[in-house]
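Undergrad: quick one: sequence and predicted model below, then my questions.
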Amino acid sequence: MTTGDDAEHGMQSTDNEAPRCYGMQVRMTSRSLSRLYSKAMAPHGIEITEFSLLATFSRKPTVNLTQLAETLDLERTTLVRNAKRLAQKGLIAPCTRTGSGKNYIITTAGKKKLNAALPSWQMVQDRIAAELAATGGTNIAQLLNNLRNIEKPD
């Protein structure tokens, strides 16, 4: 049953479903997409978070973790933990320090891993794009970007 107030605020419920808020919907969607990407990355021995970081490291000659955490809106401790995992796998390596924070570069093994995993990532991207196109949600990237910026003051 949906009340007028619930529907107005994006919350709906049916006899078989508890009310859900936008926050819950976003979290559920995020987990679902993360599982989809993780399945695609599993044969390559990396998680989607590691793939994303490798892609970031491949686009820049050196990456400062403090700056990267700010850019990606990640907790620095989470980023450091993921970077350590990549370094232990030999996919990135620490390099000369400049300023605050550690700098890393992608290794040859990291580039190979990224290139091997790229087609699997692209398949997931294509699957999501097709689903969005079929449901008229082709502007989802812009909408998500807008929502990410909602907490920032004008």
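TA: On my side now, so go ahead. A quick note: this is a predicted structure, and the numbers were derived from the prediction, not measured.

Undergrad: going by C-alpha atoms from here, please, whenever you check contacts or count neighbours.
TA: OK.

Undergrad: number of residues surrounding N82?
TA: Residues near N82, counting by other C-alpha atoms under 10 Å, number 16.

Undergrad: dropping in the other structure now:
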Amino acid sequence: MTDLEAIGKTCFALHARMTARLLSRTYEAALRPLGLKLPQFGILGAIGHGTTASETVLAERLGLERTTLVRNLKVLTQNGWIEPISDKGRGLRHRLTPAGQALLEAAIPLWQQAQSQLENRLMDVEGDEARRAMRALRKASYPP
């Protein structure tokens, strides 16, 4: 019989999923007063940063399934926070509206507060060390 306890203690995927859910709850709670979800904050940030990539490229950069990105883009558009811009070819790109820019500016301090709270709770692990470990796991997870 397989040692299921050992698998539970060592499985990167299991630990990453548990960690991601808890981290998401922390950031979601911080952004909730603005009616903003964490993936939407990431999308607004990428668009606000000047990422004018196609939806497919934007999804890859943000680590989102394309369907998840498209669903969130629809919500952001319906709320008047982003608008599509015409592009050569078939790709669709977006830009922040003034309301989207204002929302992003209001969300950043809330994100910073959640980020600081997590950094302070890390205890024996440096924030940069934790981020390096997560990047290494992402890199190791890409197909060869």
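TA: Yes, it's here. If you're wondering where the values come from, they're calculated on a predicted model, not measured in any experiment.

Undergrad: which stretches of the first structure form strands?
TA: Per DSSP state E, the first structure carries strands over the ranges 63-64, 92-95, 103-106.

Undergrad: the ones you listed into JSON lines, with extra columns for distance to W121 of the first structure and mean neighbour count?
TA: Shown next, in JSON lines, are the strands of the first structure (distance: least, C-alpha to C-alpha, whole Å; neighbours: other C-alpha atoms under 10 Å):
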{"stretch": "strand 63-64", "distance to W121 of the first structure": "22", "mean neighbour count": "20"}
{"stretch": "strand 92-95", "distance to W121 of the first structure": "20", "mean neighbour count": "18"}
{"stretch": "strand 103-106", "distance to W121 of the first structure": "19", "mean neighbour count": "22"}
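
Undergrad: mind putting those in TSV, distance to F51 of the first structure included?
TA: Converted to TSV, the strands of the first structure look like this (distance: least, C-alpha to C-alpha, whole Å):
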stretch	distance to F51 of the first structure
strand 63-64	15
strand 92-95	12
strand 103-106	12
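
Undergrad: and Q142 of the first structure, which of those strands is closest to it?
TA: strand 63-64 (26.0 Å; C-alpha to C-alpha).

Undergrad: average offset of that closest one relative to the second structure?
TA: With mean C-alpha distance after the TM-score superposition for the first structure, strand 63-64 of the first structure departs from the second structure by a mean of 2.9 Å once superposed.

Undergrad: appreciated, that's everything.
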